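Participant: Here you go, sequence then predicted model.
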Amino acid sequence: MGNCYVIVIDGLGVGAQEDAVEYGDENENTLVHLCKETGCKLPNLQRMGLGNIIPLSSVPVESDPLCAYGKMREVSAGKDSTTGHWEIAGVQLNQPFPTYPEGFPQKVIDQFCDGIGKEQVLVNKPYSGTEVIADYGEEHLQTGYPIVYTSADSVFQVAAHVDVTPVDTLYEWCEYARSEVLQDEHGVGRVIARPFEGTAGNFDRISEERHDYSLAPPDYNLINRLQQEGIKTYSIGKIIDLFGGDGFTQFRRTKSNAEGISQLLSLMSAASDSFVFVNLIDTDQKYGHRLDPAGYAECLQEIDRAIPAIVSKLEEDDILIITSDHGNDPTSESTDHSREFVPVLLFPHRKAFQRNMGTRETFSDIACTAADFFGVNADYPGSSMLNGDQ
C-alpha cells in the first residue's frame, strides 16, 4: 500500500481566486510578489515543478519536472487555516466561521471574564499580534488583565505575559473559552493562546509556546475515515490543533519548521501504510503576518534545502503531496491571510493522471486522492489526482 505524505507550506498562495474581491484580496499573489521582490531561488522545488504552476521571475519552468503540478481553488467560505485544512481533509464549509471586525460582543467578554476570574480584558478589537503587545503590554503588566484581540480571520486570541500569567494558566483560559464560551453562534474557528515576554518597549511573542484550539471537524473528515479503516494517521506541527485534538494515531507538535522537517524525516524511517499530515507554519506565522519578505524567502529556501532528504526517504509505493492552505502575501499592506489559489505538487508524476493537472476545483481533491491511494470508499467532493495504477 505505502505511505501518503501531505506537506502544507502554510500561507503559500499562487494568485488571487476569482472571488478574492469579496475578501479585499484581488491584488494579492504571495509567491509571485515574493519572487519579484526577493529574487528567491528554489532549485529543488523548481525541479519538482513549482515554476510550472504559474510564471515566477526567480523560479523557471522545468522541462521534465519530477512532480505532477497544478493549483487548487478553495471552495469553502473563508481564508483561515482551519477552513483550508478541513477542506484538504474533505470538509467544505458553506458558511464562514464568524468574524468580529468590531470586537466581540460584551456578553462573550463577560462570560470569559467570569470563567477566568478577571474583571475585564484589554483591547477587544482587531489588532496586529506584535503591535497589540507593544501598545498594551505595559498596561497588562500593571493590571493583570488579559489582552483579547482578533483579526480578519475567525480567531479569539488571548495574549498574556509569562511573568503575569503562567503559560499553563493561559492555556486553561483558552480551553475554557473554547469549550464554554465560543460555541454555536460564536463558534470561531480558533482560540489562540499567545504568551509573550520581555519588558516595555521590548516585548516579544513566544511563538513556540503558542497553542491553537480549533472546533472539532465533522466526523466524516478524511482523518477519521482512514482510522476507521485501520490506517495509521500522523500529525506533525499544528495539524492536531486544527482538528480539535483528535483523530490521529500519533501527533508531534513542533516549535519551528526545522523541527517539523526533522520530525518528518524521523517518522519516514518507520512509517508503513500510513497517512502523514504535516504543517510547516513559519512562512505564515513568522513572516507572512509580519510582512517580512526576506524572512519568508529564507524560510522557503530552508524547506527547499530539505526536499532532497525527504524524497530520498520515499519508498516505491509512497506518494508525496506538497500544497498550502491559503495565501499570506508578505509584500502586501495587509497582515491578514489572503484568498488565493494554492499550489499542488504530487510526487512521483507517473502516479498522477497527467503531469500538468491544471486548476483543481477544490482543496478536497487531496482527500479524494488519499482515499483513492488507500483504497477507501469515501464520498468527498472533488476527484482523485491519481492515475489508477498505483
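Facilitator: Yep, it's here. Residues are numbered from 1 along each chain as shown.
Participant: going forward, measure contacts and count neighbours with C-alpha atoms only.
Facilitator: Noted.
Participant: Heading C-terminal from the lengthiest strand in the chain, find the next helix or strand.
Facilitator: Using DSSP state E, we find that the single longest strand of the chain is strand 190-199. Per DSSP states H and E, the first helix or strand lying C-terminal to strand 190-199 is strand 202-205.
Participant: Second structure for comparison follows:
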Amino acid sequence: MSRAFLVVLDSVGCGNAPDAASFGDAGSNTLLHIHEKVGLKMPNLMRLGLGQAMGIDAPAAQGLHGVATEVSQGKDTPSGHWELSGVPVPWDWLYFPDTAPSFPPEIVEEVASFCGTDGILGNCHASGTVIIEQLGEEHMRSGKPICYTSADSVFQIAAHEESFGQERLQALCQHMAPMLHAMNVGRVISRPFVGEDAASFKRTKNRHDYAMQVPSPTLLDWAKADGRATYGVGKIGDIFSGRGLDETRKGFDDALMVHLSDLVDEAPDGALVFANFVEFDSLYGHTRDPEGYAAHLEWFDAEIGRIMAKLRDDDLMLFTADHGNDPTWGGTDHTREQVPVLAVGAGVKDIGQVMFVDVAASVADYLGLSEHGPGRNFL
C-alpha cells in the first residue's frame, strides 16, 4: 500500500501571487530574490522542477512540478497549512495594529494579572530574536513577560526558561489562548529563551503554538478515519492542535530531518507523514538574512537528496510551502506569494498553477482515502 510524505518548507515562496498587491507584497519573491542575490545550488529539488517553479532557465524537469495559490485571506502558518490539508479558512483573522501599544488593555491586564506584575514588556510588532535582545534583561529583572505580534494573526509571549520558568510560560499561554481565539487571533505562541544577557540570549526548541481548532476535518483526519497511521514532524502537531495525528516528532530542523529519514524507514504501508521545516522562516526570513536562508536551502537539498534515495517505488514525497518570507523585502513579516509544488513518485509532469486545496486532494487520492475535500487531483 502506498505511503505519502507531505513536506512543507516554511516560507519558501516563489512570488507572483495574484492578490499580492492587496497585502502590500506585489513584487516579493522569496526564492528568486535569494537566487539573484546569493545564488542557489539545489541540485535535488532543481532536478524535480524547482527552477521551472521559480521561472528561471533550468534543465528539463525530471519530476512533477508547478505552483500553488492560496485563497484564505492571510499569509500565515495556520492559513497555509489548513488549506494545504483541504480546509480554507472560513473567517477573517484578527490582526493587531502596527502601533505601540498594539494590544487592547483587556489583554494586557489579563496577562499581568496572571503573572502578578504591573504590566508587560513589548506590546508591539517585533522580530522575536530582536525583541529578546532588546528586552530580555529587563524581563529578567522585572519578571514581566515580553509580548509581541507581527503581520500574522498571532500573540507571542517570550520569557526566560529559568528565571520565569518554562512551565509557567506554557501555563500563561494556555490561559490566554481561549480569550484570544474568541477574538479570531489564530495562535498564541510561547517563545522560551535562555542566556545570561543580551549577547547570549537564544531561543530554545521548547516553543509551543496554541492554535485555533481547524473548523472541519483535514487530510490528517481523513487518513486517520480510514485507519492509516499518521505522523506530524515539526510544528504540525501545534498547527492542528494534535488532531488527526497518531504521533508527533519535534525539534530543530536538523533533528526533524533525522525524524523524516527515520519515518521513511519505519512508517507502515498506507501511512501519511506531514512535516514542516520552520527555520527558513524563523531564523532567516524574519531576520532578513538572504545568505543564511540560501545556506539553509542548500543544506535541506543535500539532506533530502539522501532521503529521497531511500523512498520505496510506490512512495509519494511532495514538497511545497505555506507562504513566502522574502528576506530582501521590507519589514520582517511574511509575504503573500505562490508556492512551489514538487513531487517525486508521481512521474514527470508540469501541473502549472494549482490551488492549495489540490495538494490535499492529490495526496488523499494517492493514498486511496475515502475523502479528498474540495480540491482536484493533479497527479
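Facilitator: The structure has been received and is ready for your questions. No experiment lies behind these values; they were computed from the predicted model shown.
Participant: Kindly provide the TM-score of these chains.
Facilitator: After superposition, the two chains reach a TM-score (TM-score structural alignment, normalised by the length of structure 2) of 0.95; 375 aligned residues with a CA RMSD of 1.6 Å.
Participant: the strands in the stretch 1-150 of structure 1, which residues?
Facilitator: Per DSSP state E, counting those that start in this stretch, the stretch 1-150 of structure 1 carries strands over the ranges 4-9, 68-72, 122-126, 147-150.
Participant: can you check the stretch 201-350 of structure 2 too?
Facilitator: So, for the stretch 201-350 of structure 2 - with DSSP E, counting those that start in this stretch - the strands run 202-203, 208-211, 230-233, 247-249, 272-277, 316-320, 339-344, 349-355.
Participant: hmm, back to that, could the strands of the stretch 1-150 of structure 1 go into CSV alongside mean neighbour count?
Facilitator: Formatted as CSV, those follow (neighbours: other CA atoms under 10 Å):
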stretch, mean neighbour count
strand 4-9, 23
strand 68-72, 26
strand 122-126, 19
strand 147-150, 24
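Participant: between the ones you listed, which gets nearest to Leu280 of structure 1?
Facilitator: strand 4-9 (5.1 Å; CA to CA).
Participant: in structure 2, what residues pair with that closest one?
Facilitator: Per TM-score structural alignment, the counterpart of strand 4-9 of structure 1 in structure 2 is residues 4-9.
Participant: Mean deviation, the matching stretch versus structure 1?
Facilitator: Compared with structure 1 after the fit, stretch 4-9 of structure 2 shows a mean deviation of 0.5 Å (mean CA distance after the TM-score superposition for structure 1).
Participant: Tell me the gap between that stretch and the middle of its chain.
Facilitator: Relative to the centre of its chain, stretch 4-9 of structure 2 is centred 12 Å away, using CA atoms, centre = their mean, to the nearest Å.
Participant: Residues contacting it, please?
Facilitator: The contact list for stretch 4-9 of structure 2 (CA atoms under 8 Å, 6 or more residues apart in numbering) reads 270-278, 280, 315-322, 363, 366-367.
Participant: swap in stretch 173-180 of structure 2?
Facilitator: Stretch 173-180 of structure 2 is contacted from outside by 110-111, 155, 157, 186-190, 210-211, using CA under 8 Å, 6+ apart.
Participant: rerun that using 6 Å as the cut-off
Facilitator: Stretch 173-180 of structure 2 has contacts (CA atoms under 6 Å, 6 or more residues apart in numbering) with Val188.
Participant: Tell me how far the longest strand of structure 1 lies from the chain's centre.
Facilitator: Relative to the mean C-alpha coordinate of its chain, strand 190-199 of structure 1 is positioned 18 Å out (CA atoms, centre = their mean).
Participant: Export the strands of the stretch 201-350 of structure 2 to a markdown table and append columns for mean neighbour count and distance to Pro43 of structure 2.
Facilitator: Supplementary listing: the strands of the stretch 201-350 of structure 2 in a markdown table, determined by neighbours: other CA atoms under 10 Å; distance: least, CA to CA, whole Å:
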| stretch | mean neighbour count | distance to Pro43 of structure 2 |
| --- | --- | --- |
| strand 202-203 | 18 | 32 |
| strand 208-211 | 23 | 34 |
| strand 230-233 | 24 | 24 |
| strand 247-249 | 16 | 28 |
| strand 272-277 | 25 | 19 |
| strand 316-320 | 23 | 15 |
| strand 339-344 | 27 | 13 |
| strand 349-355 | 18 | 18 |
